[in-house]
Each structure stands twice: as structure tokens, then as C-alpha cells.
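1. okay, here's the prediction I keep looking at, along with the sequence it came from:
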Amino acid sequence: MKISLTGAVFGAVMASAVYAGEVLPTAVAFTDGAVEQSLSGMPGDAANGRLIVGDKKKGNCVACHQVSDLADVPFQGEIGPPLDGAGERWSEAELRGIVANAKIMFEDSMMPSFYKTEGFIRPGKAYTGKAADDTFGPLLGAQQIEDVVAYLTTLKE
């Protein structure tokens, strides 16, 4: 009994090492623009990611991108590339890096950095028109980023 309990504890420790917990925006490790490690320590939920991508108060990705899967969301943008086929064009790690901070991979990108909290010139407080205060956080949380990435990986041509 003692051996199997030790084995169970060891297995739990190893499993938690794979999903080590939330990575703070200031601690994200980029490699050529890609982010290998999950930002939340948990797998993403593609269904929730779909909602975030189409929600004009959350990710609002459709303000700049077209997504055929979200044809019911009106007024999709044409500034960024269509997201159809994103799951074939980029790996999960590349998509995570692009959503977290596209400027690392694409220096001249107009895309907002959804998981960044410092290095701004004049940050504002969400959509209030006021200056940021001590509650300033990223546009999307770590799990929301993982959910968006999970959804984007499903978009195949």
C-alpha cells in the first residue's frame, strides 16, 4: 500500500509539472515568436475560444479578421488575414505567441498584444477612456488565451 501511494503522489507531481500553473504576462518565454508552454497550465476549451473570438467585448478578433465559422457575427474586419486555415498555417505554440503578443513574431503588426502588461507608451483602462491604474491587466487572461488558441487550431481549410 505504501508503494502505490508513493507512486500516486509521484504521478500527481509529474502531471502538475506538465501543467505548471499560470505564467504571468511578464514571464512568457517566446522562441522566434512562439510560446511552447501553456499560459494557464490547463488545456484550452475551443468552444469558449470561439465565443471570445466573436465577442466584441472580449477578444473582438472579428473586428480585424474574417472567420467563416463565425458567419453569424456581423461586420467582420478585413485588416488582418482571414483566420480560416489558421490551424494549418501555424502550430499551437505559434498561435499562442501570436495571440499573446503578435509583435514578437510580426514586428509591424497592428494586432493588439492580448497578454501584455508593461512596455506600453500610454495604456488606458479597458474601454473607459481613462488612464490605467494599479488594476491594469492583460486584455485576455491566461485561460482565455488558451481557449482562443484551442479554437484557432480547429480552423482548417
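-> Received, thanks. Numbers count the residues shown, from 1 in each chain.

2. CA only for contacts and neighbour counts going forward, please
-> Fine.

3. what's the longest helix anywhere in the chain in contact with?
-> Using DSSP state H, we find that the single longest helix of the chain is helix 2-18. Identification of contacts with helix 2-18 by C-alpha atoms under 8 Å, 6 or more residues apart in numbering yields Gly41.

4. so what secondary structure elements neighbour the helix or strand following that helix?
-> Next helix or strand after helix 2-18 toward the C-terminus (DSSP states H and E): helix 46-54. Packing partners of helix 46-54 (3 or more C-alpha pairs under 8 Å, 6 or more residues apart in numbering; DSSP states H and E): helix 142-154.

5. show me what the helix it packs on is packed against.
-> In terms of contacts (3+ C-alpha pairs under 8 Å, 6+ apart), helix 142-154 is packed against helix 46-54, helix 86-89, helix 92-105.

6. the structure to be compared is supplied as follows:
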Amino acid sequence: MRLLTITAAMLVAGMATAETVAPADVQFDEDGAVAVSLTGQPGDAARGRDVFATKSKGNCVSCHAVAQLADVPFHGEVGPELSWTGDNRSAEELRGIVADAKMTFEGSMMPSFYKTKGYIRPGDAYTGKAPKTDELPPLLSAQDIEDVVAFLLTLQES
């Protein structure tokens, strides 16, 4: 019993000091799921709701309708309705989809929210404003991803 208690304490302590997984280090399985938390910290569903609904953050509601967000105007119809996502997807699947939906759904129009390389963008000849670097910051932080996943898991039929 004592060994079990010590082992559990070590696991909890290790999780509390876990490093954030960098975008380039995210490990997707063959179906696009991400088994490991990007932060080692639990997501905050209330904060995830804010990221999901706020235009200057995730702005997910611009493409997805969610019945539980009746107070947020202008739900989109480009992506699937997500009102029962928590009943149909695991945290691992949702983490992969939010981080980079193209790993799950090839050809998806959904932005890659946790990616820094491999973007196709207009060159200097088109806009004159193309970034001079191959790497861009991710659209959402690792904790933002975990928070959105926590929110999506709350979206259930009951």
C-alpha cells in the first residue's frame, strides 16, 4: 500500500511539472488522435468555452453551431454541429482535431491551431507581406487546446 501511495504521489508530482509539448513534437496516431496532454495540466472548460466563442481567440463558433452557446451570436454552418461532441469523441480524438484537424480529416478546411510550419501562403510577389521565416507562432497555446478539449467534452445530449 505504501509503495502504491508513493508511486501515485510521484506521478502527480511529475504531471504538475510536465513540460508543454512543442507543436513540432506532438505525436498523432494513425487516426489523428493525440494521446498525451499538451501541457500535463487539465483543461478548464469555462476558459475553453471562451476560446471557442471569442473571435480574437479560437473563433470556432464562426464555423460550428453549438446549442449550448445560445448566448453567442452568428454560429457557422461550414463545419459540423458540435452540440453532442462530448458524447461522440474522446479527449484524445478532440485534442488531435483541435491541434491539427488535417491529421484526422484530410482536406479539412479547419485551421491547424497548434502548428508552426508547413503553411502554404502567398509569396512576396502576391502580397509583398509574406513572413521572412518558415515558422509562425501557433494560433492557440497548448493550454488553450486543452481548455477547448475540456469544453467540447461537456457538450453532451443530457
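-> Structure received. None of these values were measured; they are calculated from a predicted model.

7. how alike are these chains, TM-score-wise?
-> The TM-score (TM-score structural alignment, normalised by the length of structure 1) is 0.84; 147 aligned residues with a C-alpha RMSD of 2.4 Å.

8. could you look over the helices and strands packed on helix 142-154 of structure 1 and pick the most buried one?
-> Between these, helix 92-105 has the highest mean count of neighbours, a mean of 23, where neighbours are mean count of other C-alpha atoms under 10 Å.

9. quick check: angle from it to helix 142-154?
-> 110 degrees (axes from the mean of the first three to the mean of the last three C-alpha atoms, to 10 degrees).

10. output the contacting helices and strands for helix 92-105 of structure 1.
-> Counting by 3+ C-alpha pairs under 8 Å, 6+ apart, helix 92-105 of structure 1 packs on helix 142-154.

11. rerun at 10 Å
-> Judged by 3 or more C-alpha pairs under 10 Å, 6 or more residues apart in numbering; DSSP states H and E, the packing partners of helix 92-105 of structure 1 are helix 86-89, helix 142-154.

12. of the ones you listed, which is nearest Pro74 of structure 1?
-> Closest approach to Pro74 of structure 1 among those (C-alpha to C-alpha): helix 142-154, 19.0 Å.

13. once aligned to structure 2, how far is the closest one on average?
-> Here the mean offset of helix 142-154 of structure 1 against structure 2 after fitting is 0.2 Å, by mean C-alpha distance after the TM-score superposition for structure 1.

14. now render the helices and strands packed on helix 92-105 of structure 1 as CSV, adding distance to Asp72 of structure 1.
-> Conversion of these to CSV gives the following (distance: least, C-alpha to C-alpha, whole Å):
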stretch, distance to Asp72 of structure 1
helix 86-89, 19
helix 142-154, 16
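
15. thanks again, I'm all set now.
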